[in-house]
Every structure is written in structure tokens, then in C-alpha cells.
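Asks: Quick check, what structure comes out for this input:
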Amino acid sequence: MQRNLWQYLVIRILVGWLLVSIIPALLLFWDFIVTDNILITQINSIIASSGAIVFSLIGLERLTQFPGQKSMVTVLPTLLASGLLAGLILLIFRLPYSVYYLLFSGVLGVVFCFISQVILRAVTRVKIGYVPIGRYQSLLDIKDVTWVQLSKDFQPVSHQDLPFHAVVVDLSDSDLCLGWEQLLAESALQGIPVYNILQVSESLTGRLPIKHLYENNLGSLLPSPSYLLVKRLMDTIVVLFSIPITLPLAILIGIAIKWESRHSNSTILFKQCRIGQGGKLFTMYKFRSMIPNAEEDGAKMATDADMRVTKFGSYIRKTRLDELPQFINVLKGEMSLIGPRPEQLDFVRRFNETIPFYRYRHIIKPGISGWAQVMHGYVSNEDETKVKLEHDFFYIKNFSLTLDLLIVIKTIQTMITGFGAR
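Replies: Here you go, the predicted model:
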């Protein structure tokens, strides 16, 4: 299937650069240009604007490659990050710039990126041909994909004429006969990629199925050692630089919790033993959001409208502000800002016995927020835990700065919307 021109990043960069950087320069600096008297201030501004729009479009391309993402969510954070980066460079090197041009260019950049993503979503509706054997039924439940059922007599005449972008098949199924193999070979010869069902399921759902984990290479789930070091450094820097904001906020939350529980002897902080990297135990800190005797009968999973949660506790759980004291765990090296959520010891013992490969999630540090949290939210039973674990495995396999940045953006969205709070 022939791609739409707008699907090519280089086309979007070229059009964006012309509309956001060049046209505003022509409108505002035309007299200086025709008299060959353009100023260094104007040149710096054009370079800064050009860099910002190129960085934004490349960033959007990278952030929206992950499954289940609505690209519009990432537009403003990406533009803000690129704008701040360009502004910091101008300030650090004390370069003169035009405020009016950069404001005009910035507004056009926001409009262009939103329109660009709308067009991109409209022209990138994925069409996938599938061989109706094996585990194909699970694919048909995946949304935002047009599925085309293949038949053995289908003849892929040419790449352009094929009505789909790829072919998916369960390569491990015994019904994969010679007729299907010839069709797959012909499709590949015509330039249509052929994928195993597990690859497509993972890329479209953001989950790595546990029950088929043996079919994946466990070695591919090993996180990058170099990025682990970079991630540790970034975690420390972010927490230290956020102290002027988080410390006053933490004091206000502590006062509110103490006032709400003024008739009891409950503490402000909730401390609990959790499982960290390598299966090591550590004490995790949270703001208390439940009544003092919430777990006197043992550990329990949170449920919808949980009666143990206090009124103010419901608010800080919804906004994830109850997790703020875990910055202490991050500084101590026990947790990361992004990673699988640390689980309670009782639950870990149970899930190790009932869920295959469950202990593998402890290969990296647990996090305050993570892929499973922003994609699934809290869990209340073992079946939901299995789904959440599949998200954790996807994160470990795709462990990268790009995915971490996307999780940060979606975490902010989660704090605003209260998605998955219990």
C-alpha cells in the first residue's frame, strides 16, 4: 500500500520549517532582507525557531511510535520542551533575539503541530491482512486497526495494489500449510512485511503476553546497563531540582492529613515493606490516604470506592500526590521515578506461585509511575495483575529514554484526569 506523503517525517519537517520559521521571518523582517541589512538578532531568532520546530516534529515522531497513544496528548509537552531548550541556549550563551518573532513563530508552531497530528492520524489508519489460523481471533479485538482476512487463493499482484500495510500470521500453528506459506513468501517478495502474531499483538497493545513469553527471547528483556546509570543520574537531578516546589507542597499535604485525622493518633506518613530491584526488601514511604487500621486484617488490594480511603486521601490518591514521599526512596537509590510499581511482600509471594515469570519484573528498580500505571491504572485482582505484568514486561523490553518521557507526559495527564485511581 502506497504511503501518504504526510507520513514522511522529512515532508512534515520541511513544511513546518517553512510555515513556522521562514514565513514569519519574511513577514516581520522583509525590509531588512531586501536591503541586505538583516541583524544578528533576527538570524539567532530564525535559527532558534528552526531548531525548535525540527526538534518538536522529531520528538512527536518518536513519542507516538508506542502502541495505544493518542498523539494529540504529546503535542503541547513536546513543544514546551523544545521551546524551553531553545530559550535556554539563547540565555546561556547570551545571544540577542527577537521576542515578537519568537512569540509569533511559537503560536504558529502550536497550530501547525496540532493540525499536522490531526492529518497524520487521518492518513495512518493501519490495515493489516491476517491469516485465519491459530490465535488470530485475539487480534480482531484490537481497536484502531482495519483487519483484512486473507484466503489461500489471494494473489498479491504488486506492492501498490495490496489493500494492507502488513501481513500477520501465527507461525507456530500446525495449520500453516504450503498454500499459506506460498502466500506469505509472495507477499514478502512484493515488499509487504510479514509478522508473527506475537510481534503485532505486542506493538499494538503495549503488552508482552506472559503465557507466550517462552516464544520471546528472554535476553531481549535485559535492560541496557548504560541507560540504567543515566537513569539513576537523571532521577537524582530531577528530585533535587524539584525540592523548592515539592517540599512546600509536601508540608501543606502533611498539615491537611494531620487535621483530617486530628481525632486519632495516625501518622502522616505510611510506611510499608515492598520488593525492590533484585527482590530486595525496602521501606516505601507514602502520605497516609487510608484510615489507621486499614490493613489490620492483612494486605488487601485497593478497590473502587474503597471504604478505607479518607476524604482527603481520595483526593491525593486521584492526583497521585500521595506518592510524593517516595522521592526519598529515589534519592536513596531504592526506587526510580519511572518503573514497575513496587509490590507488597504478601502479594509477591502469592503471585510468584500463580503467575509465570512474575519475579522477572524485579530486574529493574520499581518506580513512582510506570507504563502499567498510565496504561492500566490500579489493579484489584489477580487477572488484572497479569495484564499489568504484561505492560511491565513491555516496558522492560523497550526500556529507553523515549518511553520514559512518554510515561512522564502520560503521568501528568493521569494526575489531571485521575485515571485509574482507587
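Asks: C-alpha only now, for contacts and for neighbours.
Replies: Will do.
Asks: so where do the strands sit in the stretch 1-150 of the chain?
Replies: For the stretch 1-150 of the chain, the strands defined by DSSP state E, counting those that start in this stretch occupy 126-130, 145-149.
Asks: Now do the contacts for residue 419.
Replies: When contacts are counted by CA atoms under 8 Å, 6 or more residues apart in numbering, residue 419 touches 318, 374, 377.
Asks: The residues you listed in helices, which ones?
Replies: 318, 374 (DSSP state H).
Asks: With distance to residue 230 as new columns, can the contacts of residue 419 be given to me in a markdown table?
Replies: Formatted as a markdown table, those follow (distance: CA to CA, whole Å):
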| residue | distance to residue 230 |
| --- | --- |
| 318 | 30 |
| 374 | 23 |
| 377 | 27 |
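Asks: hang on, the earlier thing: mind checking which of the strands of the stretch 1-150 of the chain is nearest residue 400?
Replies: strand 126-130 (25.0 Å; CA to CA).
Asks: Could you figure out how far that closest one is turned away from strand 145-149?
Replies: 30 degrees (axes from the mean of the first three to the mean of the last three CA atoms, to 10 degrees).
Asks: ok, which stretches of the stretch 251-400 of the chain are helices?
Replies: Ranges of helices in the stretch 251-400 of the chain, per DSSP state H, counting those that start in this stretch, are 311-318, 326-331, 345-354, 371-375, 382-397.
Asks: this one next, for a side-by-side:
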Amino acid sequence: MTTEKLPINPARHTRLHERLLLNPVIGHVAGLLFILLGSQIFTFGKITLEYDPNVINSQITLALIYLGYALLSRKLIRFPGGRSIPYSLSISLSLMGLSILVILALRFGYSRSTLFSGFALIIIAQAANFLISRHYRNLKFAWIPYGESIPTFNDTNVVIRALEKPDLETTRYDGIIVDVDQELSNEWLRFIAKHSSTGLPVIATKSFIEALSGKVSLNKLNIHDMDSFHPSQGYQLVKRAMDLLITILILPLITPACIILALVIRLESKGPAMFIQERVGQKNKTFKMYKFRSMRICDDQTPRFADMDQHRITRVGAIIRKLRLDELPQFINVFTGHMSLIGPRPEQPGFVEKFEEEVPFYSYRHTVKPGITGWAQVMQGYATCTESTREKVEHDFYYIKHLSLWLDLLIIIKTIRTVLTGFGAR
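Replies: All right, here's what the predicted structure looks like:
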């Protein structure tokens, strides 16, 4: 009777003008025409059928960028943060940058005025879509306020209203939220059954909180949930192939920077440029993880949280930590197969033993390969105590449960933001 997924678009708008305004196909056709015809006006001063191969190439490029943005946006809005304008802009700007690289690399003819005016129109179309979404595409849910409470979220696209009685009255909703573990009166059960039979989604409170927070609550986990923490073997093979391809392409590019960094680290303080430490990876197997050294050498190898060693961080170390450059040697770990580009961060064996005693189901985060970056890092930053580690595991479980190409892509976008802003630097 209940569903784990939140609807992507509001279902409550059933009036004709609402269906026309909010229909995604109509909206994307209108957006595409706006971009293609607008770029023609910028180029020729009018709409024309005049044949110019450079203009045609540019307009095909604009159409592919817009359609790529439409597809990716639809996939990413399923995840927390996927609806925000910064990530929508990140997708468009990335596609624009990629298209320019392809055009220059393959020496395609193009019209500069058509292409760059089209880029500006794509941004304008996105802004218009964002404004429409804020007013009309927000999701409105009726909450049966018994059992688990719902925390406050910063997501402006979601409106939650607590019901005082089993009656929606004249208000239209996109779903009903209910704690399925809570015993309800027959009156509420009849209310749920009635609206569920009309097609109105009924969403478990646990699933609703998970969808908006990007975390799987450890307090609500039980042994029956463990089946969802075994990701698709097919995608893991694809992921490994992508890891290898990207690493082979990137290693030659970053090698000169790594050599310079290693020299600077050696010149600033005594000790090796590389820091090698044993970590726990997939299937609880240990491996040697490589990083650039960012701290002064210490003989005490007792596992401890990063914030306890702040006094040992060197000046160069502070910079490379903030920019995540200390992680660059881990591309070697990705190449050898011990790590992936994206996944839960690997922990020291001493920490793993401690967390397994304190955090239930902790070992399930080792069902996938650890990563250079991950969902917990871009959503939370680095853990500094057992409580924040518990929250990190909740983020890791969300990643494992929803592991897909689209979530990995969103993590890449968020990682770029993390590097640029220094979020979570320790």
C-alpha cells in the first residue's frame, strides 16, 4: 500500500491550464524552440530558413546540450539537492564546456554568435523553469501526525501539512505520509485506504525522511532491510570500467602536479612526501592507501580523529587538504582496484573495530569499494567523533542503497562545489 519513492512532479494539478503549464514535454519543446529561434534572431536579426552549415552545427549542439540537461535533471531531482539551481547550472555549464572541447578537438565549424547566444538563452530558460517550479512544482504532502515525527528540512520544494482529522477537505495533495509502524484507529485506516485506492501515493514516514535527508536511519534499520544493501553487480562492473578509463586518462595529466607537490612537501618539513596507511576496503579486506603527507611526522600511530591532529598540519598541508590535493595519490589505489572514484571513505582498522561495536550494521558499508569522494563527504564533511561517524554511516548506507550512475554524477557535481568552497576541509 505504501511506496518508498517520492513523486518527481506534483500530481495534484489536474485542471487543464495546470496540466498544460506543468507538462514536462510541452515545457521542454517550448524551451528548445525558445533557444533555437532566439539564437537565430541574435545571429541574423530574424527567424530564417537560410542555410549556413556553421549555424546548423551550432544549433544541433545547442539542442543536444538542452536535451542532455533535460534528461540529467530529471534523473538527479530524485536525490536530495538535485532540484537546486546551483546543480542545474552545474549540469548546463559542464555540458557547454564539454561541447566546446569536442568542437575544438574535432575542428567542427560553428557560429560563435549562435553558440554563445544560445548558451545565454539556455541559462535564461533554466531560470524561468526554476521560477515556475518554485511556484507550481513544489510537492505538497498531508502528514498523519502519529508515531515518528518529521524533522524540518530546508527543501523549499516540499510542503508538509499535519492533518488534524482524517479529511483532506478541499486541499489537493501529492501524497499522504504515515508511520506504518504506528497503530492507527480504524477511522484513519479507512481514510488511508480510500485515498490510496484513488491513486494518491501513501509514503512511509521512514522513506520520506530518507528521501529528503539523504540518510538511512540506523535507528529504524532491521535485518529485513539488508537485502537493499546489495547493489547491482552489473552496475558495479560498469563502474569499475569507468574507474579504469578515467584513471588512465587522468594519471598522465596529474603526474607533473604530483611531482611538484611532492618536492614542495619534502622541502617544507622532514619526512617522506607520501603518507601510506592501512585501511579497510571492500569485503573487510585491508589495503595500503596512499596520500600526500600534510602533517609533521609523529611516532604515535594510534587511530584518532583528524581534528585531534590539527596542531601537526603544515602550511602546505593546510592548503592541499582544503583543495583535496592530498587525495591525488589515491588514483593509484583506484587503478589497482582497491578503491573506486566514488564510494564510502575507507577507515583505519582500529576505527573499524571500534565502530563495529558502537554502530549497528557498520560492516555493511564494506559491501562496495571505498572511494576518493563519496556521498557522506559532500553532504556532511569529515567525521570528528562517534556521533558524526554514525551520521556518516547513515549517508553511506543511503549511497549503497541508491547506488546508480545518476547518484554518482550528482556526487561528482557536489565534489566540485566542495573543492571550490572548502566544505568539510579538516
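Asks: just to revisit the earlier point, which of the strands of the stretch 1-150 of structure 1 is buried the deepest?
Replies: Most buried of the strands of the stretch 1-150 of structure 1 by mean neighbour count (mean count of other CA atoms under 10 Å) is strand 126-130; its value is a mean of 19.
Asks: That strand corresponds to what range in structure 2?
Replies: Aligned by TM-score structural alignment, strand 126-130 of structure 1 falls on residues 139-143 of structure 2.
Asks: Just put the strands of the stretch 1-150 of structure 1 in TSV and tack on distance to residue 234 of structure 1.
Replies: Shown next, in TSV, are the strands of the stretch 1-150 of structure 1 (distance: least, CA to CA, whole Å):
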stretch	distance to residue 234 of structure 1
strand 126-130	36
strand 145-149	37
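Asks: and of these, who's closest to residue 292 of structure 1?
Replies: strand 145-149 (47.8 Å).
Asks: For the next helix or strand after the closest one, name the packing helices and strands.
Replies: Scanning forward in sequence from strand 145-149 of structure 1 by DSSP states H and E, the next helix or strand is strand 166-169. Where contact means 3 or more CA pairs under 8 Å, 6 or more residues apart in numbering; DSSP states H and E, strand 166-169 of structure 1 is packed against strand 126-130, strand 194-196, helix 197-205.
Asks: List the contacts of residue 168 of structure 1.
Replies: 128, 129, 130, 131, 194, 195, 196, 197, 200.
Asks: out of these, which ones does structure 2 keep as well?
Replies: Contacts conserved in structure 2 for the contacts of residue 168 of structure 1, using both residues aligned by TM-score structural alignment, their matches' CA atoms under 8 Å: 128, 129, 130, 131, 194, 195, 196, 197, 200.
Asks: Compile those into JSON lines and extend it with columns for distance to residue 214 of structure 1.
Replies: Formatted as JSON lines, these follow (distance: CA to CA, whole Å):
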{"residue": "128", "distance to residue 214 of structure 1": "25"}
{"residue": "129", "distance to residue 214 of structure 1": "26"}
{"residue": "130", "distance to residue 214 of structure 1": "23"}
{"residue": "131", "distance to residue 214 of structure 1": "22"}
{"residue": "194", "distance to residue 214 of structure 1": "21"}
{"residue": "195", "distance to residue 214 of structure 1": "17"}
{"residue": "196", "distance to residue 214 of structure 1": "14"}
{"residue": "197", "distance to residue 214 of structure 1": "14"}
{"residue": "200", "distance to residue 214 of structure 1": "16"}
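Asks: close enough to count as contact, residue 306 of structure 2 and residue 426?
Replies: Yes: counting by CA atoms under 8 Å, residue 306 of structure 2 does reach residue 426; the two are 6.8 Å apart.
Asks: still on that earlier bit, ok now the match of strand 126-130 of structure 1, how far from the chain's centre?
Replies: With CA atoms, centre = their mean, to the nearest Å as the basis, stretch 139-143 of structure 2 stands 24 Å off its chain's centre.
Asks: cool, and stretch 62-72 of structure 1?
Replies: Distance of stretch 62-72 of structure 1 from the chain centroid (CA atoms, centre = their mean) equals 8 Å.
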